[in-house]
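Enquirer: my questions concern the predicted model and sequence given below.
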Amino acid sequence: MPSTDPYGDLVRSPLGSRLTGALGLPRPAQLRRHEADTPDITGTVLVLGEGAGAEQARTLVAAVGAHPVGEPPAEGGLTGVVACFDAVAHPGELSATALALGGALRALGPSAHVVTVARDPEQAEAPAERAARAGVIGLTRSLAHEMRRGGTANALLLQDGAALSDAGPAGALAFLLSARSAFVSGQPLPAGPGTPATASASPGATAPLAGRVAVVTGAARGIGAAILRTLARDGATVIGVDLPAAGEDLMRLVNEVGGTALALDITAPDAGRRLLEHARTRHGRLDVVVHNAGITKDRMLANMDAARWDAVLAVNTASQLAINEVLLAEDARDTVAADLRIVGLASISGIAGNRGQTNYAASKAGVMGLTAATAPVLAARGGGITAVAPGFIETEMTARIPLLTRELGRRLSSLQQGGRPEDVAEAVAFLASPAASGVNGTTLRVCGQAMMGA
């Protein structure tokens, strides 16, 4: 991908590195991202903690091809750390593993991934136990701000009595340790037991979406195009959906990845029915739906008019509700898989708000709301619904932002750079896959731990 960040390129040159270091300027590191035919998890991973979680972590790390160790190597070069706090019941029990983690940080190599493992504090009844579990989230968020050389830190929260070795947590751990999560940092990811692992769900599977049919709205360009390509790379048969005006770009893309195209206004009353009919007649089934399509019509609320407000809410939120209703109806069961996975695109604007974006923030907060509310319905069928909230991503849209605002958006995160469309696509692909069977109803931020809403 051609660079859109000249400052980042300068920092990574020998002269630029010395200059920015001397001036105390941000020094974003080159992130290690997924590369074709290259393992996502390699090298040496330190496993800390006592009890069942640590033992299971060692087994899982070995299963994905890395080398688990109990002590940081003297020569450094750790590619990851799994710090298990799953047995803590009191804040006083955090210190041993937390301080051991701190002592290992200097041994981390570039783009290393730290994952803390704890039980979900929302499911604890005893105050001390809840305090201890919540403390793990707090230390993880702070650690993410301290990571260097492109490293990340995230928390895996075990739900509903799950063991780390269960399919849901195992899949989530593999994602968080991998190069596919390069722009995810400072985030808690809850995971329940999930469904028994299949070959496609196993960590490191090369085609986790093989045999599945996936639809992506707003697929003609930008993040949508990256999502479509990534799902196809992971084995899915893809359906690209976009407005008729984007038909030429859409056809070029689906021909590239071997999918089919559907020209469709997703706000049309019959959009859900037409989408379902396309999947039924062209592919015989539908397994994954990615609601990526979205628009902005920014104005200060004092200057907002009904047309701008209504258009944004119609595309970004109401269309998802209407399409989901069609797909979850009883008469769609002959086409829609029982383990249907839906992924919606939210935004950190919907979490933190943003000046001049009251309509957009309302629409994206709405996506997170409908995701949480729909989760029990999907769970009862054996499927799941999640959302992804991107931060500053390098796209044609952000390239049009004024220079100073654009630079602030890039640098005001722990990773001190903007993400790429493929960073969002990797998160979507994980959440759409069987490996995410234990993740439901949650919104995952892909923002490099942006200070906005942190």
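Expert: Looks like it arrived, so ask away. Numbering: from 1, shown residues only.
Enquirer: make it CA atoms for all contacts and neighbour counts henceforth
Expert: Noted.
Enquirer: how about the strands in the stretch 251-400 of the chain?
Expert: Chain-ordered strands for the stretch 251-400 of the chain, with DSSP state E, counting those that start in this stretch as the definition, fall at 260-263, 286-291, 336-345, 384-390.
Enquirer: looking at those, which is nearest to residue 196?
Expert: When the strands of the stretch 251-400 of the chain are compared by C-alpha to C-alpha, strand 336-345 sits nearest residue 196, at 12.8 Å.
Enquirer: quick check: angle from that closest one to strand 286-291?
Expert: Counting by axes from the mean of the first three to the mean of the last three C-alpha atoms, to 10 degrees, strand 336-345 lies at 20 degrees to strand 286-291.
Enquirer: picking up where we left off before, what would the strands of the stretch 251-400 of the chain look like in a markdown table with distance to residue 429 and mean neighbour count?
Expert: Below are these laid out as a markdown table (distance: least, C-alpha to C-alpha, whole Å; neighbours: other C-alpha atoms under 10 Å):
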| stretch | distance to residue 429 | mean neighbour count |
| --- | --- | --- |
| strand 260-263 | 18 | 20 |
| strand 286-291 | 10 | 27 |
| strand 336-345 | 9 | 24 |
| strand 384-390 | 11 | 27 |
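Enquirer: got another one to weigh against that:
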Amino acid sequence: MADRYLNFTGTAPGRFLTRRLGLPQPAPLRRWGAEHPRFEGQLLHLTAGESAHADALGKVLAGTGLDVVSSASADARPVAAVVDATGVTGLDSLAEVHAALHPVVRSLAAGGRVVVLGAPPSADDHHQAAVQQGLEGFVRSLGKEIGRGRTVNLVRVAGPVADAESTLRFLLSPKSAYVSGQVVQVGGAGEGVAAAPDDWERPLAGRTALITGAARGIGEAVAETLVRDGADVVLLDVPAAEADLTKVAERLGGRALPLDITADDAGERIAAFVPDGLDVLVHNAGITRDRRLANMPAERWSSVLDVNLASVLRTTDALLAAGAVRRGGSIVATASIAGIAGNAGQTNYAASKAGIVGLVRSLAPRAAAEHGVTVNAVAPGFIETKMTAAVPLFIREAGRRMNSLAQGGLPVDVAETTAWFASPGSGAVNGQVVRVCGQSLLGA
């Protein structure tokens, strides 16, 4: 559904009125496109504190294709800034983060990127822990004020900085247009092993991915994006959607698997359908049955929990036990900001999506250790789909505007984040829940 307000604010009268009335002024977001797949221009490589990663980080940033510089010329408008704050251990070095970004933040190009690299807060040094946790508040606050379609994210590096290459490539590209105010840890306890793909443009070449709920909407977008990245796809949806599922599969050169994911033997049937195994398992299927708890019959509760959570638990357990997800593979589940912040009328849905967060945090370290598989989740915010198009006007507008980018996301935004998780280069990213919500004002 078209965002008429966004289109209006792009006109001269719209800009004038929104400025005079103090209304949100969303900027059109640049997303990945075949003709312009990456940004072009200067990337500022800045440092706060004593970093041990300077040379290695420089090599990683060079791989982005941007012109890496340590300071911008007077007339330049850098497209990105990366601040290496991994060596920040006290208040004096924390001040260097301010000193690094204060002179350049206004000059950053519209739709630009700011990424701060930090270190995990120490359990043994409360001074280091205090200032490294301070970076989280800094990043989230800057994301809410920077405007003009720019994004700000924090990457905590717990191992070699080379393991963060996939994450930095994602966050410094148009693919992360609707991801802002997020904290991602790379490496640490329970991580997998990052493996740089032969071709960063097609990191999933030779890999097989299964996507549930793939007949339409976000699931279809995920399938399209994984195919773009080289994957062979198996598309799963309920038998009632078989006609649509088959059309999508034929268009993408994939295989259709009409199957009720809530069936007790769904995992076994998936394993039989892909006897050579999977490299990527995307749990996207989900439903809503909204009603306030006082008016919610048991059937509405149980149906949502069965599709959104119980089926994920059952099929994941079955596929891991059968060895159907190959070592070096990934599982990506779909949570929601409703599961993080709650939402009136959605106690069932929020419980199911919060359950996904719990699943990821508990299973991720064990899946990596026992099966060589990473487990992560995307948590969408307001995404423009047929479902949100049916939401009443004022609620829909609130959902669109109550984030730092002042607009709704698109299914492809969720798909791009899923593809980043699925890349073999992201093997050191494990147990993470990343919100794809334009930095919604709801939730952490």
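Expert: Received it, and whenever you're ready, just let me know what you need. Every value quoted in this text rests on a predicted model; they were computed, and no experiment measured them.
Enquirer: take the strands of the stretch 251-400 of the first structure and lay them out in TSV including distance to residue 18 of the first structure.
Expert: Output for the strands of the stretch 251-400 of the first structure, formatted as TSV (distance: least, C-alpha to C-alpha, whole Å):
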stretch	distance to residue 18 of the first structure
strand 260-263	49
strand 286-291	43
strand 336-345	39
strand 384-390	31
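Enquirer: between those strands, which one is closest to residue 58 of the first structure.
Expert: Judging those by C-alpha to C-alpha, what sits closest to residue 58 of the first structure is strand 384-390, at 28.1 Å.
Enquirer: where does the spatially closest residue to residue 245 of the second structure that is not a sequence neighbour land in three-state SS?
Expert: Here the nearest residue to residue 245 of the second structure in space, its sequence neighbours aside, is residue 215; by C-alpha to C-alpha, 6 or more residues apart in numbering that works out to 4.3 Å. Here residue 215 of the second structure is recorded as coil under DSSP: H, G, I helix; E, B strand; the rest coil.
Enquirer: contact partners for residue 215 of the second structure?
Expert: Applying C-alpha atoms under 8 Å, 6 or more residues apart in numbering to residue 215 of the second structure gives the contacts 235, 236, 237, 241, 242, 244, 245, 246, 248.
Enquirer: so which of the strands of the stretch 251-400 of the first structure is nearest residue 153 of the first structure?
Expert: Nearest of those (C-alpha to C-alpha): strand 384-390, 17.1 Å.
Enquirer: gap between the alignment partner in the first structure of the residue nearest to residue 245 of the second structure and residue 244 of the first structure?
Expert: Under the alignment (TM-score structural alignment), residue 215 of the second structure pairs with residue 220 in the first structure. Distance from residue 220 of the first structure to residue 244 of the first structure, counting by C-alpha to C-alpha, to the nearest Å: 10 Å.
Enquirer: and the match of residue 215 of the second structure, how far from residue 275 of the first structure?
Expert: As judged by C-alpha to C-alpha, residue 220 of the first structure and residue 275 of the first structure stand 16 Å apart.
Enquirer: now do residue 232 of the first structure
Expert: To residue 275 of the first structure, residue 232 of the first structure is 18 Å away according to C-alpha to C-alpha.
Enquirer: thank you kindly, that will do.
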